[in-house]
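Q: Here is my input; please provide its structure:
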Amino acid sequence: MAAEIIEFPNRGYQDPLVTSVARLEQMVKEVDRLAAEQPADGLGQLLVVMERFGDRLVDLAHLVLDDDAKRNVQIAFTSLSDKIAATRDAFDDGATDL
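A: Coordinates of the predicted model:
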């Protein structure tokens, strides 16, 4: 796996928005890699990445949204996390229909 260097606009100060977007880009690349290299075997890892992706989106939302929108984002991603956990449990139990 090749390492990538992310160049930030100002080396002395890292803008939280730029940092969050860079982290999201790295996760998207990880999902793309998993889908290409391990489409079936990487399901557990894909679910982990999706959870991290959701957490990062919530972090990003807190930087750019007002309080009401932040609460809505938090509720939506809590629901997403619950669904990811249910999916993981279903696959761990060997269930085929969700």
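
Q: going forward, measure contacts and count neighbours with C-alpha atoms only.
A: OK.

Q: quick one, helices of this protein?
A: 16-37, 43-64, 67-92 (DSSP state H).

Q: list the helices and strands the second one packs on?
A: When you say that, I think you mean helix 43-64. Judged by 3 or more CA pairs under 8 Å, 6 or more residues apart in numbering; DSSP states H and E, the packing partners of helix 43-64 are helix 16-37, helix 67-92.

Q: which residues sit against that helix?
A: Defining contact as CA atoms under 8 Å, 6 or more residues apart in numbering, one finds that helix 43-64 is touched by 16-17, 20-21, 23-24, 27, 30-31, 34, 70, 73-74, 77, 80-81, 84, 88.

Q: and this one, so I can compare the two:
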Amino acid sequence: MDDLTQTISNLVGILLGVVGGVGVAYFVFGAYQYLTASGAPHQMERGKTAMLTALAGIVLALVAFGVVELVIDAVSNPVVTIEAPPEPE
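A: Here you go, the predicted structure:
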């Protein structure tokens, strides 16, 4: 069970890195669109939308990472232990 939870944790960490990298790249792309809009309202709006979408994606990925880690911790380290009843004499 520990190998499976460790594998899942590693996979989620890798995916978080990929999603985070893509999110940062998309945010930079949106910032570039916004800065090079030269006052064109439509282009500025596209840049703002791209930056907000990237930020939402990064936050969602971080929340998903936290949820997965909580579930893995709950599965691998149970808090409640049930003891067998004592045998009658």
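
Q: circling back to that earlier point, most tightly surrounded among the helices of structure 1?
A: Comparing those by mean neighbour count (mean count of other CA atoms under 10 Å), helix 43-64 comes out on top with a mean of 17.

Q: Report the mean deviation for that one after fitting onto structure 2.
A: On superposition with structure 2, the mean distance recorded for helix 43-64 of structure 1 (mean CA distance after the TM-score superposition for structure 1) is 1.6 Å.

Q: contacting residues for the most centrally placed residue in structure 2?
A: Taking CA atoms, centre = their mean, the centroid of structure 2 lies closest to Ala61, which sits 2.1 Å from it. Neighbour list for Ala61 of structure 2: Leu16, Val19, Gly20 [criterion: CA under 8 Å, 6+ apart].

Q: which of these map to contacts in structure 1?
A: Mapped onto structure 1 and checked by both residues aligned by TM-score structural alignment, their matches' CA atoms under 8 Å, those keep the contacts Leu16, Gly20.

Q: what's the closest of the contacts of Ala61 of structure 2 to Phe27 of structure 2?
A: Gly20 (10.3 Å; CA to CA).

Q: Quick one: map the closest one onto structure 1.
A: The alignment partner of Gly20 of structure 2 in structure 1, by TM-score structural alignment, is Val58.

Q: For the residue nearest to the centre of structure 2, give its distance to Val18 of structure 2.
A: 10 Å (CA to CA, to the nearest Å).

Q: which one in structure 2 is aligned with Ala90 of structure 1?
A: Checking with TM-score structural alignment, Ala90 of structure 1 has Ala74 as its match.

Q: should've said Ser81 of structure 1
A: In structure 2, Ser81 of structure 1 lands on Phe65 (TM-score structural alignment).

Q: try Leu46 of structure 1
A: Match for Leu46 of structure 1 (TM-score structural alignment): Ile8.
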